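Participant: Task: produce atomic coordinates for the following.
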Amino acid sequence: MSSVAWQQFLTTQGARIDAQHYAHFNPSTAENRLFDLSALGLIAVRGEDAQTFLQGQLTNDIKQTNTGAQLTGYCTAKGRLLALFYAWQTEDTVTLQCPRAMVPDLVKRLRMFVLRSKVVIEDVSDQFVCMGLAGPALQSLTPGIPETVHGVSHNQQVTLIRLPKSGGLPRAQAILPVAIAETHWRQFANLYTPSSTDAWDALEIQAGIPQVYPQTKEQFVPQMLNLDALGGINFKKGCYTGQEIVARTHYLGKVKRRTLVAQLSASNSTPQAGDTLLDAQQQEAGQLVRVAPDVKGGWSVLAECRLESKEAGVVTWQGQALTFVAPPYALT
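Facilitator: Below you'll find the model as predicted:
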C-alpha cells in the first residue's frame, strides 16, 4: 500500500483528507479515540556515525534515545529553532518526527553538515503511517504499551511509544510500515473510535506540547517553547549548533517569555500559529504557537508571550482576550 492508497483507505472509513494531510472524521466524544497522524513526517538518520552526528546538531542528548523517545530542538547558530523533533531509535536508525511540510527542507539542511560522517539521512514519511491512541483502552492493547512516559517498544514491525497524558487520558503513538497500516487500523478501531487529527492537536495543546511550523521557524529560542521544562534540552552534553545562546539563556537567569495553555472564544476568523498577540497597550506580547478547535467551542491554543504581559492581566488576539489555564507542568 502506498501513502496515497492509505489516504484512500481512510476515506472509506469516513475520513475527509485535507491538503495538510489532516484526516477529518465526524465529531466524537468517545473515551477511546484513534487518530491518523499523517500530517507528521519522518526523517531517518542511520549509519555508524548517526548518534555522533546528531549530537552536534540537536539540543538534547541523542544518545539517550537508546532508552526512550525524547523531544529535541534543532537550532540555527543564533539559537533560534528551525524545528522541534520527537526522536526515537530502532536498531541503527534514529527517527526524527516533525510536521510533514517541513521535512524536505530539513533533510536538505541536515545533509549539508554530514561531510565525511558515515551517515545517511532520508525522508521516510511515505514508508510509514503514524497513528495516535488516547483513552483507558491502552491498557488492553497487545503487544502492550510501555509503562513509562516516552518508553518505546518494538514488536513485529510496530513501534509503540507511551506519550504524556492529556487531561488525564493515557496516550500513545504507533508507527508502522504503510503495508500493514490498514490491518492495524481495523484492529485498533475495534477498541477506539476514529477521530479527527485536529482533535489530537487539541490533546497535545492540553498537554502543553509545542510545535514549530514553517511560519514559525526561527522565531523562538528553545526556552520560549518550554523545552527545558519538557526535558528537551541537555545542558551537560557538550557543543551543538546554537548551544552558546541556549546555555546563556539558561544560566543568566529567569526566562522572560514562556509558552502557556489558553482558550479563545469562537470568532469569525480562524487563529493561526504565528499570529501576533498584543498587551493592554496594544504592544507586541507574543504569538500563537499551536491552535486547534476546542470540543466545547472556540479554540485551544498554546501562546508564547512575555510573562509580564500575562501578569498585567490582558493578552489579546484580534481584540479577544486569551483565557489562560493552569499549565500541565512546572515553569521556573
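Participant: Please make it C-alpha for all contacts and neighbour counts, starting now.
Facilitator: Fine.
Participant: can you pull out the strands in the stretch 51-200 of the chain?
Facilitator: 70-75, 81-90, 93-99, 120-123, 128-134, 152-155, 158-166, 169-177, 193-195 (DSSP state E, counting those that start in this stretch).
Participant: Here is a second sequence; please produce its structure as well for comparison:
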Amino acid sequence: MNQPNAAVSPSPAPSRPAPADFDAALSGGAFAALDQFGVIEALGDDAATFLHGQLTNDIEHLDAASARLTGYCSPKGRLLASMLAWRTQGAVRLLVSKDLTASVQKRLSMFVLRAKAKLADVTDSVGVVGFAGDVRAALSGLFDALPDGVHVHVAGPAGSLIRVPDAQARARYLWIGPKALVDARLAGLEGELARVSPAVWDWLDIRAGEPRITAGVLEQFVPQMVNFDVIGAVNFRKGCYPGQEVVARSQYRGTIKRRTALAHVERAATLDAGALEQPVAPGVELFHAADPGQPCGMVVNAAAAPNGGFDLLAEIKLAALEGGAVHLGAAEGPQVVFQPLPYTLPSEV
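Facilitator: This next block holds a predicted model:
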C-alpha cells in the first residue's frame, strides 16, 4: 500500500455535547438535526448507470428498498468522498459530508458528458435528521412502515427513512425529507424524544466503525485503508470506475498494510509548544514511539466521548498496532488507546 499523501490541514475540532445528550441517546431515545451532511441528487434515465461508473459500489442494481455505502475516488484510488446512496422518486440521492458536497457535485457533473443525467446539490431543500435509541414509536408517526434491517430504505410522504448500523447497542435511523416538512415536524418530535447535539451522531458513527471522508482527510486514503471493503462500500465484481485499478490491485496483488482502528485519547492534544490545547481532529497525524520521526497514521474522524476525552477512527500502519505506544499529534503527544471495532478485520497475510 502507498503511504498517505502529504498531511493536510486538520479539520475544526469537534464540539462537546452536554452529558444529558449522551444519556438520552444511550438510555432513552434521541434525535439530532444533522447539518454536517449535504445531499446530491442525480436525475435522468442514465443517472444510476452514470454513478455506477463513478463510484466504488454497485449503484445500477441498487433497488428502492435498499441503501448502500460507497466511495468516490480520484484516478489514483484516493477517496474524494464517502457516501450513502439510495433511490427515491426516480432519482439517486447521495448523502455526503457537507464540506465536500459542492466540490463532489461539480466534479461528478464534469464527467456526465452525453449521459442522460443531471446532478444537483439539493442540500438547502432537504432536512437530515438522525435518530438513536428507543425511537420506533416516534418514527411510526412519520412513516407507515419502518426499516427492518440495516441499510433498508423505506419511502413515504415524509421522505426517506434508512436504518443504519447500530452503535453502542442502540438502533439508529436517518430521516431525509423535504426541508419545510422536516422543520415543521421537529418541534413535535421534541415532545417525544430528546433533541441532542449533532456531535452525538458523529460519536455514534465512530463507535459503529463507519469512517466519513471530510475535507480534512481529502485524498488521503484508498478505500481499504478506511475499511470500506469490510463495511460493504466496495464491490469488487462491478465494472470500472476512477481509481478502480489501484483499489483492485491493493486487494488482490499485495498485502494491505494499513487499516482504520477505533481508539480513545484521554485529553486534549497540544500540537506544539506555543499552541493552546486543542482537541483531536481529522487530519491530525499519529506517531509511534519506536519511530517518532515520521507519522504512522492519521485521524480520520474524531468526536467528544461521554466520559471525557475523544474517541476517534484512526488510519494506521498495522505494524504500529502490534506493540509500543502511539501518540497523537507529535511523538510527545498524548497516548492513543486502541479499542475493539464492532466488526472483525480480515487477517492480513
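Participant: returning to what we had before: compile the strands of the stretch 51-200 of the first structure into a markdown table and extend it with columns for mean neighbour count.
Facilitator: Below are the strands of the stretch 51-200 of the first structure laid out as a markdown table (neighbours: other C-alpha atoms under 10 Å):
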| stretch | mean neighbour count |
| --- | --- |
| strand 70-75 | 24 |
| strand 81-90 | 22 |
| strand 93-99 | 21 |
| strand 120-123 | 18 |
| strand 128-134 | 23 |
| strand 152-155 | 18 |
| strand 158-166 | 21 |
| strand 169-177 | 20 |
| strand 193-195 | 24 |
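Participant: Spell out the secondary structure type for residue 206 of the second structure.
Facilitator: Following DSSP: H, G, I helix; E, B strand; the rest coil, the label given to residue 206 of the second structure is helix.
Participant: Check whether it really touches residue 302, as I assumed.
Facilitator: Yes - Residue 206 of the second structure is within contact range of residue 302, at 7.4 Å (criterion: C-alpha atoms under 8 Å).
Participant: Could you pull out the residues contacting both of the two?
Facilitator: 311, 312, 313 (C-alpha atoms under 8 Å, 6 or more residues apart in numbering).
Participant: Which ones among the residues you listed map onto strands?
Facilitator: 311, 312, 313 (DSSP state E).
Participant: dump the residue contacts of the last one.
Facilitator: Put plainly, it is residue 313 of the second structure. With C-alpha under 8 Å, 6+ apart, residue 313 of the second structure has these contacts: 206, 209, 211, 260, 261, 262, 263, 299, 300, 301, 302.
Participant: So residue 220 of the second structure versus residue 86 of the second structure, what's the distance?
Facilitator: Look at residue 220 of the second structure and residue 86 of the second structure: by C-alpha to C-alpha, to the nearest Å, they are 26 Å apart.
Participant: Quick one: the residues in the first structure that stretch 100-119 of the second structure pairs up with.
Facilitator: The alignment of stretch 100-119 of the second structure onto the first structure (TM-score structural alignment) spans residues 102-121.
Participant: For that stretch, measure first residue to last.
Facilitator: 15 Å.
Participant: helix, strand or coil for residue 216 of the second structure?
Facilitator: Quick answer, by three-state DSSP: residue 216 of the second structure is helix.
Participant: Could you check how far it is from residue 297 of the second structure?
Facilitator: Noted for residue 216 of the second structure: a distance of 14 Å to residue 297 of the second structure, by C-alpha to C-alpha.
Participant: Looking at these two, which is more packed in?
Facilitator: With neighbours defined as other C-alpha atoms under 10 Å, residue 216 of the second structure and residue 297 compare such that residue 297 has more, 26 against 21.
Participant: ok, residue 206 and residue 302 of the second structure, which is more surrounded?
Facilitator: residue 302 (31 against 25).
Participant: For the more buried one, what is the corresponding residue in the first structure?
Facilitator: Match for residue 302 of the second structure (TM-score structural alignment): residue 291.
Participant: what does residue 35 of the second structure give?
Facilitator: So, by TM-score structural alignment, residue 35 of the second structure is matched to residue 38.
Participant: hmm, who's touching the match of stretch 100-119 of the second structure?
Facilitator: With C-alpha under 8 Å, 6+ apart, stretch 102-121 of the first structure has contacts from 41-50, 53, 122-123, 213-214.
Participant: so what's the residue sitting nearest the centre point of the first structure up against?
Facilitator: For the first structure, the residue nearest the mean C-alpha position is residue 211 (5.1 Å; C-alpha atoms, centre = their mean). By C-alpha under 8 Å, 6+ apart, residue 211 of the first structure lies in contact with 83, 84, 289, 290.
Participant: Now with 7 Å, please.
Facilitator: 84, 289, 290 (C-alpha atoms under 7 Å, 6 or more residues apart in numbering).
Participant: so the second one sits in a helix?
Facilitator: No - with three-state DSSP as the criterion, residue 289 of the first structure is located in strand rather than a helix.
Participant: Please name the nearest non-neighbouring residue to it.
Facilitator: Distances taken as C-alpha to C-alpha, 6 or more residues apart in numbering put residue 273 closest to residue 289 of the first structure, at 4.9 Å, once the chain neighbours are dropped.
Participant: Please report the distance of the corresponding residue of the second structure for residue 272 of the first structure from residue 339 of the second structure.
Facilitator: With TM-score structural alignment as the criterion, residue 272 of the first structure lines up with residue 281 in the second structure. Using C-alpha to C-alpha, we find residue 281 of the second structure at a distance of 18 Å from residue 339 of the second structure.
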